[in-house]
Each structure stands twice: as C-alpha cells, then as structure tokens.
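Undergrad: Sequence plus the predicted model coming up.
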Amino acid sequence: MASMLLFLALLHFFPVGVAGLESQTSAEAEIVFLVDGSWSIGRPNFRAMRHFLGSVVDAFDIGPDKVQIAVAQYSGDPRTEWHLNSYSTKQTLMDAIARLPYKGGNTLTGTALNFTLSNHFNAQAGLRPGAHKIVVLITDGKSQDDVKAPTARVKEAGVELFAVGIKNHDVTELREISSDPAETHVYSVRDFSLLGDIVDDLTNNLRNSIKE
C-alpha cells in the first residue's frame, strides 16, 4: 500500500509522458496540424489519420490561455478546417476532429505550407503574442510542388515544424521540411495502422518544445 501511494505521489510531480494524459505545462502554444487529404490516402486510411490526430490532441490541455489547435487540410488546394480560436474546449475540439471530412486531390505540400503561414498565424485566426508556434505536417506522399522556399518562409516566421510521413512519403523531403534535430521532428511509419506507435513520442516532443 505504501509503495502504491509513493507511486501515485511521483506521478503527481513527474507526470508520465503518454497519450491520454494532459500536458502539465502552462505555456501558451499554437499548434496547426497540416493534414494531407489527397486521393492516394483513401477514406479508410483517412479515418486512421483522424483517429491519430485525436490521440495526439487528447494529450494536451486545451483552452484560450493554454494550447490552441487549428487544422488545415490540403491536396491541390488547401483549406482551413478551423482556426486556432475556433474551439476553446477539448470536447468541442475532439468533436470537430471526429467530423473532419476527407478532401481528395493532389499533393501540393509547398502550397499548403504557404497557405498555413498566411491564414493561421495571425491575430484574426487566434494567434497570441509570444505563444510558441508549431506546424505538424501529416502526409503519405512526396510533394508535387516545391517545398524549399515555403519551408524557409515558415521557419523564418519562427514556426517550429514537425513532419509525419506514412507509407509512400519521401523521408529526405520531410527532413528538409522539419526543424532540427530531425531525430525529434521527423516521424516515419510504413502504414496507417502503425500511426498509434508514434503517438507517445510525438506528444512528448511537442510538450518539450512548448515548455522550452
């Protein structure tokens, strides 16, 4: 009994970094998930991606003075699914993720990066002064347009980039897009069914970035 009480006390002061437990940092952060909705994914795999997105988001304390989450979906033309200030509670945010529709189209990642910078990191979209800015790119393929210049613009704006590649992605391209070091910013899985394997690692590294 005493050992169990000690274990619970340690959990209180040193929270375990696993999905499902909220981040203990009080820092403000803006996280935009840039989701590939191209035809190569398919509806069943898009459902797996949606579940993955929900698992990552569920690990954070959501609110207007905590972590804010936006989602943009892209293919040939990117679109805003919701802005940083669209949902102020975790429940409404999780409900929106569950309803996220599948877009379809080509894979223009460079265009999507430009769109995200222009449309999501501004005061009208909910950006707070001084908040840490993060983009998490999730894609299953190589971009059909240039990513070098858009990536540079995003990084110059002070945005930290994480990249998750699935199945037919180009690891070299994802390393070019992501922030350094690649070991904590680039994730690669062979299939959509394996996305759950990286949830803990991704959420821990996102937490660490926010705390810093």
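TA: On my side now, so go ahead. Numbers count the residues shown, from 1 in each chain.

Undergrad: C-alpha from now on. contacts and neighbour counts both.
TA: Noted.

Undergrad: In contact with the residue most central in space within the chain, which residues?
TA: In the chain, the C-alpha nearest the mean C-alpha coordinate belongs to Val136, at 3.4 Å (CA atoms, centre = their mean). Counting by CA atoms under 8 Å, 6 or more residues apart in numbering, Val136 makes contact with Ile31, Val32, Phe33, Leu34, Leu161, Phe162, Ala163, Val164.

Undergrad: Correct me if wrong, but it is in a helix.
TA: No - counting by DSSP: H, G, I helix; E, B strand; the rest coil, Val136 is not part of a helix but strand.

Undergrad: Which parts of this structure are helices?
TA: In the chain, the helices defined using DSSP state H lie at 2-13, 43-57, 90-98, 109-120, 148-156, 171-177, 182-185, 199-211.

Undergrad: closest one to Pro78 among those?
TA: Closest approach to Pro78 among these is made by helix 109-120 (5.5 Å; CA to CA).

Undergrad: Does that closest one pack against any helices or strands, and if so which?
TA: strand 29-36, strand 67-74, helix 148-156 (3 or more CA pairs under 8 Å, 6 or more residues apart in numbering; DSSP states H and E).

Undergrad: Just checking the distance from that helix to the centre of its chain.
TA: 14 Å (CA atoms, centre = their mean, to the nearest Å).

Undergrad: Alongside the first one, take a look at this:
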Amino acid sequence: MTSRIISQLIILYFLLGIVESCSDFVFLVDTEIDDSPLGRGLQRRRDLVLKAAEQLDLSTGLHRVALIIYGKRPSDELLAGSFDDFATTDEFVQVLKSEFDALLLRNETRRLLPSIGSADALEILLKRVLSKKRMNSPVVVLAFTDGRIRPNEAARLERISAQLSKKHYIHTFAINPEGSISVERLATLELLTNGDKKAIVTSQNRQISAEQKMNDILAPFLSCQKFSKSRILRRKPKVATTAAPRQVDPECLIDVVLLMDFSGGAVDKREKYLNLGAELIKDVKLGPDAVQVAFVRFSGPKRTDTVFHLKKHQNAKNAVFEMLATPSLGGTTRIGAAMLDAFREFDAKFGGRSTAQKVMIVFTDGFSQDDPTDAAVKLYQENIRLFSVAVEDHNLPADFDNLKAIATNLLKMARKLNCVQTRKKGTPGI
C-alpha cells in the first residue's frame, strides 16, 4: 500500500521539526530622549537593551534578531535590520551602540522628524518582519520604551497589539527600566502587551531589578525550551467499568483527519484527491483500539463541512465508500481557516482520544485566499502532525510555499497507519 501511495504523490514536503532552531527576537527600541537631565532615561534604556542583546547567540543560528527603532529620528525608516541582517552578536551590539550614541550626542544642527510612536513600530513588525520568521520558532518581541503615548495613537496601538496577540507564536514584553512610572505610561505598556501585566518589566518592585526580571523572562527563549503560549489540556475520561483493559498498541492508536480542498479551483483534482485518500486508508484497521478517520471538505469562508467524524466508521470500506461519494463545494479557497475548523474533529465528542497520535492530512494545491502559516503553527503547538499532498498539474503548478507551511513527512505516516498489518509480517514499527 505504501509504495502505491508514494508513487502517486508528486509533492511531499517535510518541514516541521527538521531545523534545530530556537527563538527569533525582535527589538523594538524607543529612542525618544526624555526630559531628564542629559537624557538619563534613554541611557538606562540603552544599558538594558545592550544587556539583552549580549545574551543572544546569533553566530550559531539558534537565535535571530530584527531591530526596529522609533521615536524622534533623522529618518522615517524604522527597520534597522531584519532577521538575516545580523550575522553575529557583536555586529548587532555595535549597531545598537551606534544608534544610541548618535542620539545622545548633542548636535543642534541635526534635523529630527516628528516623533514616531509604538503603533508605527508594531505595524512594521506586522507587515515587514513576521513574514520572515522561522517555522516552529517563537517570536519574542521586546519593546523597550518609556511608555510615552503619541497623540491619537492609543486606539491604533490597541488594535495592532490585539491583532499580534492572536498569533500563537508571538510573545510580547514591554520593558521600562524606570522605578517611577506614571499611570498614563503604564497604560501604554499594557496596550503593548495586550493587557498582560505579567509581561511588563519595570523597576517599580524594589525587590527585583528590571534587569533581573528581564533575564528571567528571556531565559526559556534563550535556552530553546519548547512550550506553547496557549495549550489546551484535556482530562482523561473517567473509567466507568472494572473490566480488564484491552491490550492496545500505542503505536497504532492514531486519529486521522483527511482535509480536502473541494473549491472551484480544485474541481479537476477532486477525484485524484479522493483516490489518494482512499488508497491511504482502504487496508487500515479502523476502530476505537486502532486507527480512526474523519473526513472534512472545504472551500471558502465558513464553508468547512465534516462528511464524517472520527467515531463513525469502524470499517475502512464503508469509510471509503462515503468519501468517494462526496460532491464538490465550489467557491474560493481558505486553507488556514479550514485547518482550524478541522482541528475541532479531534475533540472527544467527535471520537477524539487523548492518548492517540493526532494527524491531519491536507489535500490541496496550496493556493489560498488566506495564509495557512498561523494555522499550521497553532496545530503544531497542539501536537498535531501535519501533512500536505498535491497532485501534478502542468498548467498550474502547486504553491510550494503554502504546502511547505503545512507539510511534514507522509511516507512514515503511511507506514504507521498500516502498522497492524505490517507487524503481522514481522516488520518493526516506526
């Protein structure tokens, strides 16, 4: 079965988990000189920024960094460097020192543009930086600012911060080294963190310095600990019987969701997708102690349709029969939204098992009106193994970037789904 499936698959991309990467950092640095003598507030900010920067390990590639500088500047270009622009930590530190020194040196002839606020900096992050992030790597946003709000900025800052907070891979921290901060400026720090007070670093608590609190926050990201900002924890179902438990091979306990693009653009590929899906499961043992399969079709906005849930079929032939009889939907294509909708199929009420391995296989050409990257990251954080499958089309080649954003390795999964039959022949499982 495996060889027949693999011979028909034109595109198989393995992405999630192949790169040993750590964190991507974004430094948002407000360089506005405060009203204190000699700009001491900015000097304290400078010291903290440099101490954070010196902890990065850029030369190995485990960490990467982007730099956005705002405030009163001689230029309206806020992006001082993106993720690929700083090869070493020393190089990044030198750029920071140069930026700060140029502002702290008194130069009455230098012309500065009107003050640029945090909302503008976040917009640069959203539009020009995040597209270059690494898959599987958290993005740690460090906003070094005194919290000064610019005129008519609050509503826009709140909107952009809320938009960023919905991205599960982003962790935003607002850092102000001052010990005395006004209520208005604290409110700005809360806007930057979308109301998360624990993500605000100051020196207001005399028992712990801003530097120490910043280091505590950075530690898990610097050491490459793997964790999710939002994790769903499910309780194990209560045992309602005293009968002896059945012997179940955990390697064969798999919940699979087949998600197929039935949009207007894929109407000529529908039959091929169905045949590939049928070939994948037709010889697999289905049931509560083995593999379970759900089938979901999708097209445009709010057009994700579950054909059958995980708990419905315990006979592969019946599952294949119902799947092959499913008509197209037509319309546009929203891969990311469909992936998040299909994620609900792993819920216990539809037959999802807390002890099962969870797999989603997306059959699509990759062309979508939304970006599936955020959805792929969300599912990865929920321990869903993702695969993408496309079929050959000489007239309209598949969108490789979107498929890569979804995919892992289907070859091993094809073997795992057939693990019961394979092991009868003496072949070890994967």
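TA: Happy to help now that I have it. Small disclaimer: the values here were computed from a predicted structure and weren't measured.

Undergrad: Determine which stretch of the helices of the first structure is the most buried.
TA: helix 109-120 (a mean of 21; mean count of other CA atoms under 10 Å).

Undergrad: Tell me which residue of the second structure lines up with the residue nearest to the centre of the first structure.
TA: Under the alignment (TM-score structural alignment), Val136 of the first structure pairs with Ile361 of the second structure.

Undergrad: For Leu259 of the second structure, which residues are in contact?
TA: Phe295, Val296, Arg297, Phe298, Met339, Ala342, Met360, Ile361, Val362, Phe363.

Undergrad: wait, the last one sits on Ala390?
TA: Yes - in this structure Phe363 of the second structure lies within contact range of Ala390 using CA atoms under 8 Å: 6.0 Å.

Undergrad: residues in the first structure matched by the helix or strand harbouring Arg45 of the second structure, start to end?
TA: According to DSSP states H and E, Arg45 of the second structure maps onto helix 40-53. The counterpart of helix 40-53 of the second structure in the first structure, using TM-score structural alignment, is absent.

Undergrad: Who are the packing partners of that helix?
TA: Under the contact rule (3+ CA pairs under 8 Å, 6+ apart), helix 40-53 of the second structure is packed against helix 89-104, helix 210-222.

Undergrad: please redo it, this time with the cut-off set to 10 Å
TA: strand 24-30, helix 89-104, strand 139-144, strand 170-175, helix 210-222 (3 or more CA pairs under 10 Å, 6 or more residues apart in numbering; DSSP states H and E).

Undergrad: ok, back up a step: right, so of the helices of the first structure, which gets closest to Pro64 of the first structure?
TA: Pro64 of the first structure sits nearest to helix 90-98 of all the helices of the first structure, at 10.9 Å, using CA to CA.

Undergrad: Compute the inter-axis angle for the closest one and strand 67-74.
TA: Following axes from the mean of the first three to the mean of the last three CA atoms, to 10 degrees, one obtains 10 degrees for the angle between helix 90-98 of the first structure and strand 67-74.

Undergrad: Superposed on the second structure, what's the mean shift for helix 90-98 of the first structure?
TA: Once the two models are superposed, helix 90-98 of the first structure sits on average 1.6 Å from its counterpart in the second structure (mean CA distance after the TM-score superposition for the first structure).

Undergrad: So which bit of the second structure is that helix matched to?
TA: So helix 90-98 of the first structure sits over residues 316-324 in the second structure, by TM-score structural alignment.

Undergrad: which residues touch the matching stretch?
TA: Contacts to stretch 316-324 of the second structure, defined as CA atoms under 10 Å, 6 or more residues apart in numbering, come from residues 258, 270-271, 273-275, 277-287, 291-297, 307-308, 312-313.

Undergrad: okay, the helices and strands packed on helix 109-120 of the first structure in TSV with distance to Leu174 of the first structure next?
TA: Output for those, formatted as TSV (distance: least, CA to CA, whole Å):
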stretch	distance to Leu174 of the first structure
strand 29-36	13
strand 67-74	16
helix 148-156	10
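
Undergrad: OK, contacts around Thr333 of the second structure?
TA: Counting by CA under 10 Å, 6+ apart, Thr333 of the second structure touches 261-266, 298-301, 303, 364, 366-370.

Undergrad: Test my guess that His120 of the first structure contacts Gln68.
TA: No - applying CA atoms under 10 Å as the test, His120 of the first structure and Gln68 come out as separate, 11.4 Å apart.

Undergrad: hey, what's in contact with both of those two?
TA: Joint contacts of His120 of the first structure and Gln68 (CA under 10 Å, 6+ apart) are Glu30, Ile31, Val32, His83, Leu84, Asn85, Gly126, Leu127.

Undergrad: circling back to that earlier point, closest to Gly20 of the first structure out of the helices of the first structure?
TA: Across the helices of the first structure, Gly20 of the first structure has its closest neighbour in helix 43-57 (7.1 Å, CA to CA).

Undergrad: who does the closest one touch, helix- and strand-wise?
TA: Looks like helix 43-57 of the first structure contacts strand 29-36, strand 67-74, helix 90-98, strand 132-139, helix 199-211 (3+ CA pairs under 10 Å, 6+ apart).

Undergrad: repeat that for 6 Å
TA: If you count contacts as 3 or more CA pairs under 6 Å, 6 or more residues apart in numbering; DSSP states H and E, helix 43-57 of the first structure packs onto no helix or strand.

Undergrad: so how far is it off the chain centroid?
TA: Using CA atoms, centre = their mean, the offset of helix 43-57 of the first structure from its chain centre is 11 Å.

Undergrad: quick one: that helix to strand 29-36, angle?
TA: 170 degrees.

Undergrad: following the helix holding Arg45 of the second structure, which helix or strand comes up?
TA: Of the helices and strands lying after helix 40-53 of the second structure in sequence (DSSP H and E), the nearest is strand 64-70.

Undergrad: The first structure: matching residues for the helix or strand just after that next one?
TA: Next helix or strand after strand 64-70 of the second structure toward the C-terminus (DSSP H and E): strand 79-81. Alignment note (TM-score structural alignment): strand 79-81 of the second structure is unmatched in the first structure.

Undergrad: What lies in contact with strand 79-81 of the second structure?
TA: Contact partners of strand 79-81 of the second structure, identified using CA atoms under 6 Å, 6 or more residues apart in numbering, comprise Ala66, Leu67, Ile68.

Undergrad: Distance-wise, check Gly20 of the first structure relative to Arg50 of the first structure.
TA: According to CA to CA, to the nearest Å, Gly20 of the first structure stands 16 Å off from Arg50 of the first structure.
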